[in-house]
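**Q** I'd like to go over a predicted model; first the sequence, then the structure.
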Amino acid sequence: MRLTTATAPPGAAAPGSGPEPPPVPDAPLDVVPARHPARWAAAVAVTVLAAQFVHGLATNPVWEWGVFADHVLSETIVRAVWVTLQLTAYATVLGFLLGTVLAFMRLSRSPVLRTVAWTYVWIFRSIPMIVQLVFWFNLSALYEELGVGIPFGPVFWSVDSNSLVGTIGAAVIGLSLHQAAYAAEVVRGGVVSVDHGQREAAAALGIPRPRQIRRIVLPQAMRAILPTAGNEVVGLLKGTSVVYVMSIGELFYQAQVIYGRTGRVIPLLLVATAWYVVLTTLLSLAQYHVERRFARGADRTPPPTPLQRARHLLRAARAAADRPEGPDAVPATPLEPLGGTR
């Protein structure tokens, strides 16, 4: 004999139970935003300090903004800025060319090349730049003549050191050799960061080694090289002020000459500071765009440039101005995202 349990049909209430009570709506929750008193206090303190600094710039008579305006675009200062740019450009090109050669010498399988490159980097990073510049400035005291001939044998052609290496030449040589030691480590670090499998695959395809370096290794290494290289170029731009010991008419030297003659130290230092800030800003902008170009293969949606941001804000403002108001207004179509779509 089998016993079965009677079940109520679907939708019927169980025996002895009343109708189900209606669902009780959830009580509204009070959402309290998180408070950050320390953040607000820090923001207020920084704002007050910044406002106080700007107020001091505007009201302190020691800055002598009239003297600053008279000299910031004067012919002497502009010529000095041009000399500073020339020294920076020559030393950057020569320094990074020699640094690239040294970097690949350190990566070579030859122990002689590796030792020579390592010794060069060790020596030139150990000696301060100002000492190197003074040394090259007094090169004629060490070598009166420079010539070409057979090693340890007769000299076929020679020239006086002073006529071959002048003041500007000594400055360019000193800056370039000093920069090459740091550029070698920057380039070597970028090359080492490239996956070794890339070179193995290129070698398996029969691509010659120079083409491997030129077309495969260096384009990928540039993404790691450029940020540090840009920092080195900015440092070199400011480091050209050291050549004042050689009486070269660059920016800082000319500012010294003018305030030594007029006694207006603060405004002339402010002139040099303003020009260094402008030149550094231009170099930073150039570095930003070069980095974006070499990052195209790795980042499909690079961040927008400041000009693209400004255009986006302008389009948003125009769309908001053209949007009709009222209950029958049609919502505006959202703009395309800044970085594009994947």
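**A** All right, it came through fine. Numbers count the residues shown, from 1 in each chain.

**Q** from here on, contacts and neighbour counts on C-alpha atoms
**A** Will do.

**Q** ok, so what distance separates Leu218 from Gln198?
**A** Note on Leu218: its distance to Gln198, by Cα to Cα, to the nearest Å, is 11 Å.

**Q** ok, the two, which is more surrounded?
**A** Leu218 (17 against 14; other Cα atoms under 10 Å).

**Q** Quick check: that one touching Val191?
**A** Yes - here Leu218 reaches Val191: they are 6.8 Å apart, a contact under Cα atoms under 8 Å.

**Q** who are the neighbours in contact with Pro227?
**A** 287, 291 (Cα atoms under 8 Å, 6 or more residues apart in numbering).

**Q** helix, strand or coil for it?
**A** On the three-state scheme (DSSP: H, G, I helix; E, B strand; the rest coil), Pro227 is labelled helix.

**Q** For His178, give me its contacts.
**A** 95, 124-125, 129, 132.

**Q** Remind me which helix or strand it belongs to.
**A** Using DSSP states H and E, His178 falls within helix 167-192.

**Q** Quick check: the nearest residue to Glu145 once chain neighbours are set aside vs Gly166, distance?
**A** Excluding the flanking residues, the one nearest Glu145 by Cα to Cα, 6 or more residues apart in numbering is Asp160, at 4.5 Å. To Gly166, Asp160 is 11 Å away according to Cα to Cα.

**Q** Now do the longest helix belonging to the chain against helix 167-192, angle only.
**A** Taking DSSP state H as the criterion, the chain has its longest helix at helix 75-106. Between helix 75-106 and helix 167-192, the angle comes out at 40 degrees (axes from the mean of the first three to the mean of the last three Cα atoms, to 10 degrees).

**Q** let's bring in a second one:
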Amino acid sequence: MHAPTAPPTPATESPPPAAELTVVPVRHYGRWVAAAAVSACAAALLWSLLTNPNLDIRLVLSYLTRDFVFRGIGITIVLTVVAMAIGVVGGIVVAAMRMSANPVLSTVAWVFLWFFRGTPLLVQIIFWGFLGALYPRLFIGIPFTDIALVNQPTSMIITPFVAAVLGLALNEVAYAAEIIRGGMLSVDRGQTEAAQALGMGPVKILRRIVLPQAMRIIIPPMGNDTINMLKMTALVSVIGGSDLLTAVQNVYAQNFQVIPLLTVAVFWYLVLTSLLSLGQHHLEKRFGRGFGTGSTGTVSRLLGRGERI
């Protein structure tokens, strides 16, 4: 008697060759619908601006390169550079005072930060512009003598430009001090202690050890502060600071072409802030070398080639 034979196992079908496979990509219809809706809205807005007779693109183009516009741009750039230079140098000093073990220095720095960060920048600019109402004459002399170093009417010394610089720069000192202090705190304290063991003084440690390493942390927020400072220069128009906004305001106050001239100001502000953003990007790349994805990628490539590190 023969044992029952098992049914034959069906042969496993081999997969079709890769050339016969049909690859169907995932279709994201929602993305296309959203992109079409946003594009339609943007095109409608652009068309409404270009065809709006109150904007008058031809008039805007004719004002873009006028002399008064370039003079205003020049003053805006000078205000930004001078205010940021004073702000950075003063910020380093105030940050060092804030971190000092001397209670008098740290208290003075704290009060300075409390006042200038706690009051609006516009109020500070107006205050400096009308300082003559508080002190009609500025007198600076040598104590206990009759010798006067400065004895002039305040309006002759604190001009609108000087008032603008004082308002912008002192406000920036307060914010830059906190940015710099945060960058300095990010540096390992052991490096400072090692520098002290080598006999380096506080100023030399700050200049050669702490600040170079803190720059990687300081530059991104300081770059944002510089861009913000460029825009904040428009506030000096309230005291006639001769900046870009003041220049266009003086003209549209006479010809009543408010929208075209404000569009000119917007265009140049965008150009200047774009250039600053580009510079910030390059500085971040320069001081960020050796950190982040760059160093990780280098290690990975070395390990992948089997090289010793």
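**A** Done, it's in. Computed from a predicted structure; not experimentally measured.

**Q** Superposing both, give me the TM-score.
**A** Comparison of the two superposed chains (TM-score structural alignment, normalised by the length of the second structure) gives a TM-score of 0.84, and 288 aligned residues with a Cα RMSD of 2.6 Å.

**Q** circling back: in the second structure, what range does the helix holding His178 of the first structure match?
**A** Helix 167-192 of the first structure corresponds to residues 160-185 in the second structure, going by TM-score structural alignment.

**Q** on that earlier part again, for the residue nearest to Glu145 of the first structure, grab the count of nearby residues.
**A** 13.

**Q** Settle this for me: it is touching Glu144, isn't it.
**A** Yes - the pair Asp160 of the first structure / Glu144 is scored as a contact, 6.1 Å apart, by Cα under 8 Å.

**Q** Helix, strand or coil: sort out the residue nearest in space to the middle of the second structure for me.
**A** Compute the mean C-alpha point of the second structure, and by Cα atoms, centre = their mean the closest residue is Asn224, 1.4 Å away. Assigned with three-state DSSP, Asn224 of the second structure falls in the helix class.

**Q** quick one: what's aligned to it in the first structure?
**A** Aligned partner of Asn224 of the second structure by TM-score structural alignment: Asn231.

**Q** what residues are up against that match?
**A** Asn231 of the first structure neighbours (Cα under 8 Å, 6+ apart): none.

**Q** Quick one: the strands in the stretch 1-150 of the second structure, in order.
**A** 137-141, 148-153 (DSSP state E, counting those that start in this stretch).

**Q** what distance separates the last one from the centre of its chain?
**A** On the basis of Cα atoms, centre = their mean, to the nearest Å, strand 148-153 of the second structure is displaced by 38 Å from the centre of the chain it belongs to.

**Q** that older thread, output the residue interval of the second structure matched by the longest helix of the first structure.
**A** Going by TM-score structural alignment: helix 75-106 of the first structure matches residues 67-98.

**Q** what about the matching stretch, how far off from the first structure?
**A** For stretch 67-98 of the second structure, the mean deviation from the first structure after alignment is 0.8 Å (mean Cα distance after the TM-score superposition for the first structure).

**Q** Touching, Val186 of the first structure and Ala229? I think so.
**A** Yes - using Cα under 8 Å, Val186 of the first structure is in contact with Ala229, at 6.7 Å.

**Q** ok, the closest residue in space to Ser140 of the first structure that isn't next to it in sequence to Leu177 of the first structure distance?
**A** Residue nearest to Ser140 of the first structure in three dimensions, not counting chain neighbours: Ser161, with 5.3 Å by Cα to Cα, 6+ apart. Separation of Ser161 of the first structure from Leu177 of the first structure (Cα to Cα): 18 Å.

**Q** Between these two, point out the one with more neighbours.
**A** Neighbour tally, Ser161 of the first structure and Leu177, criterion other Cα under 10 Å: the higher count belongs to Leu177, 24 against 18.

**Q** which residues does the more buried one contact?
**A** Contacts of Leu177 of the first structure (Cα under 8 Å, 6+ apart): 95, 98, 124.

**Q** could you pull out the helices for the second structure?
**A** Counting by DSSP H, the helices of the second structure are 29-50, 57-63, 67-98, 103-118, 121-129, 154-157, 160-185, 189-197, 202-205, 211-232, 244-255, 258-287, 293-304.

**Q** For the fifth one, name the packing helices and strands.
**A** Applying 3 or more Cα pairs under 8 Å, 6 or more residues apart in numbering; DSSP states H and E, we find helix 121-129 of the second structure packed against helix 160-185.

**Q** What is the mean deviation of stretch 268-282 of the first structure from its aligned residues in the second structure?
**A** Per aligned residue, stretch 268-282 of the first structure averages 0.5 Å (mean Cα distance after the TM-score superposition for the first structure).

**Q** can you tell me what part of the second structure that stretch aligns to?
**A** With TM-score structural alignment as the criterion, stretch 268-282 of the first structure aligns to 261-275.

**Q** Which positions in that stretch come out as buried?
**A** 261-265, 268-269, 272-273 (16 or more other Cα atoms under 10 Å).

**Q** same check, this time on stretch 123-143 of the second structure
**A** Those would be 124-132, 137-138, for stretch 123-143 of the second structure by 16+ other Cα under 10 Å.

**Q** same thing with stretch 53-72 of the second structure?
**A** For stretch 53-72 of the second structure, using 16+ other Cα under 10 Å, the buried residues are 55, 57, 60, 63-64, 68-70, 72.

**Q** which residues touch that stretch?
**A** 49-50, 242-248, 259-261, 263-264.

**Q** Find the residue closest to Arg209 of the first structure in space, skipping its chain neighbours.
**A** That would be Ala203: by Cα to Cα, 6+ apart, it lies 7.5 Å from Arg209 of the first structure.

**Q** What lines up with the one you found in the second structure?
**A** Aligned against the second structure - with TM-score structural alignment as the criterion - Ala203 of the first structure pairs with Gln196.

**Q** Tell me how far that match lies from Gln213 of the second structure.
**A** Relative to Gln213 of the second structure, and taking Cα to Cα, Gln196 of the second structure is found at 17 Å.

**Q** Perfect, that will be all.
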